[in-house]
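Participant: how would this look folded up:
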Amino acid sequence: MYKKLFFLLIILGISIVQAQEKTITGIVYETFGPLPGVSVLVKGTTNGVQTDFDGKYSIKASIGDTLVYTYLGFKTAYKTVGKSSIINVTLLEDAQTLDEIVIVGYGTSTKNYTTSSAVSSVKASQKNKRNYNISQSLSGKVSGVQITNQPYISSAIRIRGNSSISNNNEPLYVVDGVPINNNYNSIIKDLDKNSIEKINVLKDDKATSLYGNRASNGCIIITTKKGNYSLENDESYAQINENKFKRVQLSPLSTFSIDVDKASYSNVRRMINNGEKVPFNAVKIEEMINYFDYQYPQPKGEHPFSINTEFVETPWNTTTKLVKIGLQGKTFEQEDLPASNLTFLIDVSGSMGAQNKLPLLKSAFKLLVNQLRKEDKVAIVVYAGAAGVVLKPTSGNQKEKILNALNNLESGGSTAGGKGIKLAYKLAEKNFKKNGNNRVILATDGDFNVGASSDERMEKLIAKKRETGVFLSVLGFGYGNYKDSKLEILADKGNGNHAYIDTMQEAQKVFGQEFGGTLHTIAKDVKIQVEFNPNKVKGYRLIGYENRLLNDEDFIDDSIDAGELGAGHKVTALYEIILAGTENEFLKVVPDLKYTGNNSKLSTNNNELFTVKFRYKKPSEDKSFEMIHIQNDEITNASEDMKFATAVALFGLKLRKSQYINKIENSTIIELAKNGKGEDVNGYRAEFIRLVKSI
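Facilitator: A predicted model of the protein is given here:
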């Protein structure tokens, strides 16, 4: 009797203890700081949570329960729940090589053993129509289909039998009988899952016998319900409404922000070289012009840039003239540049798996790393389904350590760009160098699909981060799902610049020849305002800069953001103008004004054509300085630089099918570019001529 009572009391005691469930909170750290995305699980149950962006978690558990903390790349930690409701944990890095992990998904799986090579099929389940991606669709249902996991990134499909976990072993995708170029794999992975009828997986010789060597890593054959899937380009560009002619009498001022971005030219070049149609909105004429080097003099005096203007005949219209305004940023030797606090923010999501994305990115960043000095610091943040730090701030003289961190990056999963940006800026702020160069360098295809993904939300996020004093460089990679519109917003609103890297040649240009301009800002919020003399100029239009226009009153408002000028950077802007007394079909007649006439205080004999004003701020200051430059009404013969810039502008206008050019033949553009080719040390102008000849 007593024994039974004793055991009953023990059981009741255990039940009471187990019933003491409470909420456990805490923070999971790694050696550098909080660690987001850590799995926290009550051992022996399915009760689990993940840590948030700040490493925090909250979970229900009872006294005596064991909490298990796991994160790929770190050693698993175990904590027993006691009286305290707060449990903080620090995870240690695990140096062991990560294994491939079989994924889990939906559907039914069958195997066909009629050949020596396994052929597996997955049919869409009508009972479960959750919006899984393709990797989840296959997981756990097809023997031999695996994913490769690494810290901070999600799954990438691999077919067992490939021992390598490099970027080159993704399977071939075939959709409704059409093999897909691997550059577009990310688009296929984002197919509407409810539109898929069946997925077949081919391995070994069966795949190569049907599709050759390109299927050497296996083949995933997708059959859609409609059976006529057509790959659509998923790139996006901000809409551009071409600037029109304005009448000086009504609008004497033209105000805009400078733009040192050059992404449009290299992106357009890529499309033309690939034989693709160039979307109108991909052509930003100012970025095409500014891609090239021009021989402007170095600044003298207190201001960090020189101002240069030129006034010539228009090659494509006898009723207009051309005006060129050029800025030249002060050039510094590398040893004279301030110490850098750089944070590489690298997209390692599934969409970055193509050869022209993450693999090219790694090679490009090596060019930058090789130029770092001892006083420079580099940290690396990556993001995919989550975001995390893979390299703590490291001195530039530890190049091998930095390069190893880059080499170990792999792609896979969704794209939590917002989380990555927050973490990178947090790290940059923590290591802020006063009077130094504090910069986040974002490298991505811009395909944000988790978190703050809309253009509006990204704009608000990056505008807020701009207040930290950390600058931003945005580097675009790849194509098929390239999101130029998002990257342009990030660069414009983040006190930064934007480049598109499609080849190692372009990487050398961005990180080699233009190293200082890419990374070191010498003037911020640079605005230009041109006032035309109505006695000399009847009408004008700014060529390009449509997405950089400002209100006239914004010019003297220091709270209005504008573009940044890097060390050695050049900025060129072209105006097409109609002189007073000249008729032009694009400048329509307006009624006589009763109250507003020609209010110019200048006499008709005054020789000033226009006055151009510039405002800028020093990188660490909030008050602007103003410079003024006057151009007289004196037409000169076009310089080589003017001829070449005009050829580039004309090519851009033709690609955009502008209404403001006559039916210009490519031969005219080529002749103009040849006459302006000049010395062309790096061959970029010759390349442009070849590009025009190719279409």
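Participant: use CA for all of it now, contacts and neighbours both
Facilitator: Fine.
Participant: tell me who's in contact with Val175.
Facilitator: By C-alpha atoms under 8 Å, 6 or more residues apart in numbering, the contact set of Val175 is 221-224, 229.
Participant: secondary structure added to those, as a markdown table?
Facilitator: Putting those into a markdown table (DSSP: H, G, I helix; E, B strand; the rest coil) gives the following:
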| residue | secondary structure |
| --- | --- |
| Ile221 | strand |
| Ile222 | strand |
| Thr223 | strand |
| Thr224 | strand |
| Tyr229 | coil |
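Participant: and Gly652, how many neighbours does it have?
Facilitator: Around Gly652 sit 24 other residues, with neighbours defined as other C-alpha atoms under 10 Å.
Participant: before we compare anything, build this one as well:
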Amino acid sequence: MKAFQSRALLPLLTAASLLLPACGAMSPPSSGGAYPQSLSSRMASLSAEGLPTQPQDQAANTEDYSRIYENPFLTTLSHPLSTFSIDVDTAAYSNLRRYLSQGQLPPADAVRIEEMLNYFRYDYAKPSGDKPFAISTELSDCPWAPGHKLLQIGLQGKSIEMSQAPPSNLVFLLDVSGSMRQANKLPLLKQSLRLVVDQLREQDRVSIVVYASATGQVLPPTSGDQKEKILAALDKLEAGGSTAGGAGIQLAYQLARQHFVNGGNNRVILATDGDFNVGASSDGELERLIAAKRQEGTFLTVLGYGMGNYKDNKLELLANKGNGNYAYIDSIAEARKVLVQEAGGTLLTIAKDVKLQLEFNPAKVASYRLIGYENRLLAAEDFANDAKDAGELGAGHTVTALYQIVPADGQTQPQDLNYSETQIKPDALSTTDLLTLKLRYKQPQSDSSELISQPVADAPKPWSEASGNLRFAASVAGFGMLLRNSEHKGSISFDQVLELGRSGLGPDPGGYRGAYLELVQQAMRLKK
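Facilitator: Modelled structure (predicted):
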């Protein structure tokens, strides 16, 4: 029997379709033409792996996305601290890929740039010693704003062979309501979870809870070596009824708690379209419910499926508030990426409540803007507050953040205020530090955070020397701003996005970056 294990990335067909909900019978998110004839062979080939090819009536589209208010530029003298939680979710990228592959531009609020950035892996420095991750930074020119700088911050999580992972206590929490009947929902869900079952070991345990009009346990905790029994329980599932998601969450966490493995990997895997309509269904109710459950020490993986009635806002909220991560599954190939190739990052937490705080030097930085992470912002005082929840980092995961910086060039002047005083300290003028980067995190079983602090020098590279990491990340951020029609997009164009992406393509194992360039070209055609 195979243990969880890292596997080599599959070829392009497998790699490029991993996080979106689609299957052969899937339809696009709203009205529109058939699958665009102009797609290249690479994008067209994705259809064979399960991307939708037929349009869906726009009247049937009730998808929900939370409003995004883009981060503004902040003046360093009045806002020297920028504090946020990491985010390892990738659902937004695969979801917008679903729209573009079906010949439609995604809604602006479906475009979360941090999730686009974090869909891809970067060649960051590897952690050493007993640290769960390493921190990398790079500073260069901003491609879409002459005179501005672009700062890339990268975290690289320690990789762990899943065969060496601690025992797992997994609870599959599966939506079998009537809204899950479509081929790209429950049938694809069952195919996806078979991939997890294939990797279970004798020391692992899995339970299955289903919810529709009612909630129930269809498989008690079962050893991972009893694969036929687990798969038989999955195969019997059928869709029907309304969606009592809150009751399902309660039962799943109850089971996880009853069979909790001290020092083990305790996790609920929720698979749904997010269309909760019975019991706890409002954002507030779900947030309170899931926030209470995370205190029990059980982590959460959210897998989204389907379209038309897809409730991205609810699934993102559950992952954000429940010590979780969130992926969007559109095909069996995408499921392999999330649940096999990146199983460690998806299913094994190596650091929790990871927060970053940057203190900018006003003598060097006039103003700055964090690109993305709008729903992950924290108050400055939350950084040292260990009771404040933040994001989790999985084994082997990378996390990327970008800041656009307006240099001070010695021109920053204190504000003339009546009741308070702002000034630049003499030390700030003499140091070469651009900023100080601080990071807090907790070990998975700890309630106390550890602090890492390091300066970042004001030593930008010319763009001609920028790494492939920064070039590709700049391309992805620019693409996101174009899709959002951001007021901060500056001079960026689709042609420039393609040029940046190609120059940062690198070895591209699995073909993810190459497939991204095809999406950019598809968006160009749709924008014309």
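Participant: mind telling me the TM-score for this superposition?
Facilitator: Comparing the two superposed chains by TM-score structural alignment, normalised by the length of the second structure, the resulting TM-score equals 0.86, with 469 aligned residues with a C-alpha RMSD of 1.9 Å.
Participant: about what we covered before: among the contacts of Val175 of the first structure, who's most crowded?
Facilitator: Note: the member of the contacts of Val175 of the first structure with the most neighbours is Ile222, at 24 neighbours, neighbours being other C-alpha under 10 Å.
Participant: ok, back up a step: which one of the contacts of Val175 of the first structure sits closest to Ile199 of the first structure?
Facilitator: Proximity of the contacts of Val175 of the first structure to Ile199 of the first structure was ranked by C-alpha to C-alpha; the top entry is Ile222 with 4.6 Å.
Participant: what is the equivalent residue in the second structure for the closest one?
Facilitator: Under the alignment (TM-score structural alignment), Ile222 of the first structure pairs with no residue of the second structure.
Participant: surely Ile222 of the first structure touches Asn200?
Facilitator: Yes. Under the criterion of C-alpha atoms under 8 Å, Ile222 of the first structure lies in contact with Asn200, with a separation of 6.4 Å.
Participant: list the contacts for the residue nearest to the spatial centre of the second structure?
Facilitator: Nearest to the centroid of the C-alpha atoms of the second structure, with distances taken as C-alpha atoms, centre = their mean, sits Asp89, at 1.4 Å. Asp89 of the second structure makes contacts with 115, 118-119, 325-327, as judged by C-alpha under 8 Å, 6+ apart.
Participant: from these, which land in helices?
Facilitator: Using DSSP state H, the subset of those located in helices is 115, 118-119.
Participant: can you put those in JSON lines and add distance to Pro127 of the second structure and neighbour count?
Facilitator: Shown next, in JSON lines, are those (distance: C-alpha to C-alpha, whole Å; neighbours: other C-alpha atoms under 10 Å):
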{"residue": "Glu115", "distance to Pro127 of the second structure": "23", "neighbour count": "23"}
{"residue": "Asn118", "distance to Pro127 of the second structure": "18", "neighbour count": "24"}
{"residue": "Tyr119", "distance to Pro127 of the second structure": "20", "neighbour count": "25"}
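Participant: what helix or strand is Val323 of the first structure located in?
Facilitator: For Val323 of the first structure, the element it lies in under DSSP states H and E is strand 321-329.
Participant: read off where the top strand by length along the second structure ends up in the first structure.
Facilitator: Among the elements of type strand in the second structure, defined by DSSP state E, the one spanning the most residues is strand 349-360. With TM-score structural alignment applied, strand 349-360 of the second structure matches the range 521-532 in the first structure.
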